[in-house]
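Visitor: Structure here, sequence nowhere to be found:
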């Protein structure tokens, strides 16, 4: 099972996707991250509860120029990717 993070706030144009990819890879997580046309960032994360929770805590802060105002969480299906991939905007 994977967890989808829907990250709101000033999270586009500040390097959030690449930052999240690096944070996830450092924790050994798999998944995807992309910008959404409505201004949010969507990440689908697969890993242990502990590492996923640690990434969630980091995502609340984000990179230096980001201002996160909220993160929604949903269980989703496994994206079946190797590593952590930045996807095109959806």
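Guide: That came through, no problem. The shown structure was predicted, so the numbers you read here are calculated from the model rather than taken from an experiment. Residues are numbered from 1 along each chain as shown.
Visitor: rest of the way, CA atoms for contacts and neighbours
Guide: Will do.
Visitor: And residue 69, how close does it get to residue 1?
Guide: From residue 69 across to residue 1, the span is 26 Å (Cα to Cα, to the nearest Å).
Visitor: What are the contacting residues of stretch 1-13?
Guide: 35, 39-47, 59, 66-79 (Cα atoms under 8 Å, 6 or more residues apart in numbering).
Visitor: and if we set it to 7 Å?
Guide: With contact meaning Cα atoms under 7 Å, 6 or more residues apart in numbering, stretch 1-13 is reached by 35, 39-46, 66-78.
Visitor: here's the one I want to compare it with:
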């Protein structure tokens, strides 16, 4: 099982970013969660197939509307 932890920077709190991310996790067949952090970022932790995790990271970098992503810090473990 592979794992990704991503911290998403930008206008990502209060704009439906977590809900959109949870939906995307389901679409990609991943287990995971998205949570607001006190500094205004969103932490996404997901486990699953490496290719699906790569798709998730690419999707996070694009930033779901109406949020605005300015950067994504990614930590990978396993084959991710």
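Guide: Received it, and whenever you're ready, just let me know what you need. Keep in mind the model is a prediction, meaning the values are calculated, not measured.
Visitor: Now the TM-score, please.
Guide: The TM-score (TM-score structural alignment, normalised by the length of structure 2) is 0.88; 77 aligned residues with a Cα RMSD of 1.5 Å.
Visitor: picking up where we left off before, now, which of the contacts of stretch 1-13 of structure 1 lie within strands?
Guide: Taking DSSP state E as the definition of strands, the contacts of stretch 1-13 of structure 1 contribute 35, 41-46, 67-76.
Visitor: Now stretch 69-77 of structure 1: buried residues?
Guide: Buried positions in stretch 69-77 of structure 1, judged by neighbour count with 16 or more other Cα atoms under 10 Å: residue 71.
Visitor: Report the distance from that stretch to the chain centre.
Guide: Offset of stretch 69-77 of structure 1 from its chain centre (Cα atoms, centre = their mean, to the nearest Å): 9 Å.
Visitor: now swap in stretch 70-79 of structure 2 and tell me
Guide: Its chain's average C-alpha position is 9 Å from that of stretch 70-79 of structure 2, according to Cα atoms, centre = their mean.
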